[in-house]
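> Could you look at this predicted model? Sequence included:
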Amino acid sequence: MAGGMTFHFFIRAVRIDTQQSRRAVVDARKTITS
């Protein structure tokens, strides 16, 4: 049971990490274009 919880938390952390990196890429593009 604990292993499943850890796996779920890991997936959630990765999902948040990808969202932050994607947002950072968008900000970088805005800086380059402007």
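Cool, got the structure. Residues are numbered from 1 along each chain as shown.
> C-alpha only now, for contacts and for neighbours.
Fine.
> So which elements touch the helix or strand hosting R22?
According to DSSP states H and E, R22 maps onto helix 2-33. If you count contacts as 3 or more C-alpha pairs under 8 Å, 6 or more residues apart in numbering; DSSP states H and E, helix 2-33 packs onto no helix or strand.
> Got another one to weigh against that:
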Amino acid sequence: LRMRKERPFVFTNMKTGEGLQQIIDFIEHQGMLKD
């Protein structure tokens, strides 16, 4: 994934939900949606 360079990435399988919680946690943390 040359285009990402040093930026983080997560692979997610929306059908099985694998990796989905990591995306949710990132959005909650970065969006300051949770205490």
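Okay, I see it. Since we're looking at a predicted model, the values are computed, not measured.
> Tell me how they score on TM after superposing.
Overlay of the two chains. TM-score (TM-score structural alignment, normalised by the length of structure 1): 0.40; 19 aligned residues with a C-alpha RMSD of 2.3 Å.
> re the thing from before, thinking in terms of the whole chain, how far from its middle is the helix holding R22 of structure 1?
Using C-alpha atoms, centre = their mean, to the nearest Å, the mean C-alpha position of helix 2-33 of structure 1 is found 0 Å from that of the whole chain.
> Show me which positions of that helix end up buried.
Of the residues in helix 2-33 of structure 1, none is buried under the neighbour-count criterion (16 or more other C-alpha atoms under 10 Å).
> burial of Q30 of structure 2, as a residue count?
10 (other C-alpha atoms under 10 Å).
> wait, what's in contact with T33 of structure 1?
Residues counted as contacts of T33 of structure 1 (C-alpha atoms under 8 Å, 6 or more residues apart in numbering): none.
> how close does it sit to R12 of structure 1?
Between T33 of structure 1 and R12 of structure 1 the computed distance is 32 Å (C-alpha to C-alpha, to the nearest Å).
> ok, how many other residues are close to H29 of structure 2?
Per other C-alpha under 10 Å, the neighbour tally for H29 of structure 2 reads 12.
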